[in-house]
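1. this is a predicted model, with the sequence first.
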Amino acid sequence: MAEPLVFSGTVEWSGENPGISLKQDPDGPFITLASFFRVVLSPLGRGHALVLLQSPQEAAPPPERANVCLTDNEPLARWLISDYVAHFGAWRGLPGLQGLQYRKLDSVETDGDAISRYGETVRAGDMTVALDWSGLGAPFCFAFGPAQSATGKHHMPSLFVGCETATVTVNGKRLPGAPIPREVAGQRISTAMLAFSETWIRA
């Protein structure tokens, strides 16, 4: 019998982190970014956080294009943003992360079968954000080592599901952009994917 694979280090958090990164021009900057967290274990407890950049290149955009974090655990959300999101490839160095507005999340609703489509709807006061992934591919499981992980400090075993199409809708208005092709762990997916069973282990 093969020996079990055991990761050395400290488990920092575990949960789900599906994301949507959209461009107008495949060679241009990302113009809509959404990263959703459902954390089941962390030093700061459980919770949800949706980090949404409607204006990634602006630290202080007008209210109708505000960059927001909707969360039911603000200390957890701030930690996830500073220690993780700020290191994600599409998010690194963006002015939009500097002026985030934190709003109390009222509800989260999941829908879809995660086979053909999947959705998360997050409500905070008068703001409703719907994330939708469709044209889902076959799930695949892999583990990045610290050298390959976004932070450079963690092992990251995870299950990913790529998708062909993804949208972000705020109060019924669809935000601009579309996902573009990318490769992860030898798999051709896109810049919008489902990330389930994700665990970050500090090496």
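-> That came through fine.

2. CA only for contacts and neighbour counts going forward, please
-> Fine.

3. thought residue 102 was touching residue 71?
-> Yes - the pair residue 102 and residue 71 passes the contact test of CA atoms under 8 Å, sitting 7.4 Å apart.

4. residues contacting the closest residue to residue 17 other than its chain neighbours?
-> Using CA to CA, 6 or more residues apart in numbering and skipping the chain neighbours, the partner closest in space to residue 17 is residue 37 (4.6 Å). Counting by CA atoms under 8 Å, 6 or more residues apart in numbering, residue 37 touches 15, 16, 17, 18, 47, 48, 49, 50.

5. just those: which are in strands?
-> 15, 16, 47, 48, 49, 50 (DSSP state E).

6. alright, now check it against this:
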Amino acid sequence: MADVVRPGKVDWTGDNPFIYLKTDPAGDWSALSLFFRVTASDFGPGSLVLTIEDPYDKRAEGADAPAPVRLALTDNEPLAHFLIDGFVRRFVLFRPATAALDALELVGGAAFTTQGDGATMHTESARAEERGLSLAMTWEDLDTPFAVDVPGPQSGTGQHEMFSVFRTAGAAHVTVNDAVLPGSTVERDFLNGPAQSAALALSETWVRDGGAEVAQA
């Protein structure tokens, strides 16, 4: 029988859905949001949801507008640091967002809930009761699942083989403290062709290439 075991260290496995929004379809991203539900890692299981508004700091100096949202909620802070430093910072759209990620407010002790029918709507929510903070991501009009095996050089970190099952969404939105962030998803090239910039990423597993190192919490 052929060897069916993949070499390399499994850094984490779980879910990693995303929503990327633009207020101007021809402009830069106005908000980048990620959700992680990790079932196994060196830091144990846990969840993390984060959003960074104006990720590339494009606001005019002195603009009379509220500060952009840079918020993350988690129930496992060491795991959250590991995911942010070892993965989020290396994802393509987040690489130019160093200042926004440095300003990210990470709040522990959050409680997480999942809602939806798995077809027309899916929502992942987090609430930090003691701080009165909440963050929710909602995907609508989910498409047929498809599986991917992304080799290390093409993966988000460039150092892991990544396996996942994706369900692209027809639309999506992000809610922070009951206020919906401005912006909409936009069509872009995705793994299986044009799709809106939001998808569920399920059963996602990141296997480290031999010799690669990932930032530790």
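-> Looks like it arrived, so ask away. All values derive from a computational prediction rather than experimental measurement.

7. now render the ones in strands among the contacts of residue 37 of the first structure as JSON lines, adding distance to residue 178 of the first structure.
-> JSON lines is the format used below for those (distance: CA to CA, whole Å):
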{"residue": "15", "distance to residue 178 of the first structure": "26"}
{"residue": "16", "distance to residue 178 of the first structure": "22"}
{"residue": "47", "distance to residue 178 of the first structure": "28"}
{"residue": "48", "distance to residue 178 of the first structure": "25"}
{"residue": "49", "distance to residue 178 of the first structure": "22"}
{"residue": "50", "distance to residue 178 of the first structure": "19"}
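
8. closest to residue 196 of the first structure out of those residues?
-> Using CA to CA, residue 16 comes nearest to residue 196 of the first structure of those, at 4.6 Å.

9. thought that closest one was touching residue 193?
-> No - using CA under 8 Å, residue 16 of the first structure makes no contact with residue 193, being 11.2 Å away.

10. which residue is nearest the centroid of the first structure?
-> Centroid-nearest residue in the first structure, with CA atoms, centre = their mean: residue 35, separated by 2.5 Å.

11. surely it and residue 54 touch.
-> No - using CA under 8 Å, residue 35 of the first structure is not in contact with residue 54, being 11.9 Å away.

12. quick one on the thing from earlier: distance of the residue nearest to the centre of the first structure from residue 153 of the first structure?
-> With distances taken as CA to CA, to the nearest Å, residue 35 of the first structure is found 20 Å from residue 153 of the first structure.

13. also residue 113 of the first structure?
-> For residue 113 of the first structure, the distance to residue 153 of the first structure - CA to CA - is 33 Å.

14. who has more neighbours out of those two?
-> Under the neighbour definition other CA atoms under 10 Å, residue 113 of the first structure and residue 153 were set side by side, and residue 153 has more, 15 against 9.

15. what's that one aligned with over in the second structure?
-> The equivalent of residue 153 of the first structure in the second structure is residue 159 (alignment by TM-score structural alignment).

16. one more: residue 114 of the first structure?
-> Taking TM-score structural alignment, the alignment pairs residue 114 of the first structure with residue 118 from the second structure.

17. and the nearest residue to its match once chain neighbours are set aside, what does it touch?
-> In this structure, residue 118 of the second structure finds its nearest non-sequential neighbour in residue 142, 7.5 Å apart by CA to CA, 6+ apart. Residue 142 of the second structure makes contact with 118, 119, 120, 121, 167, 168, 169, 170, 199, according to CA under 8 Å, 6+ apart.
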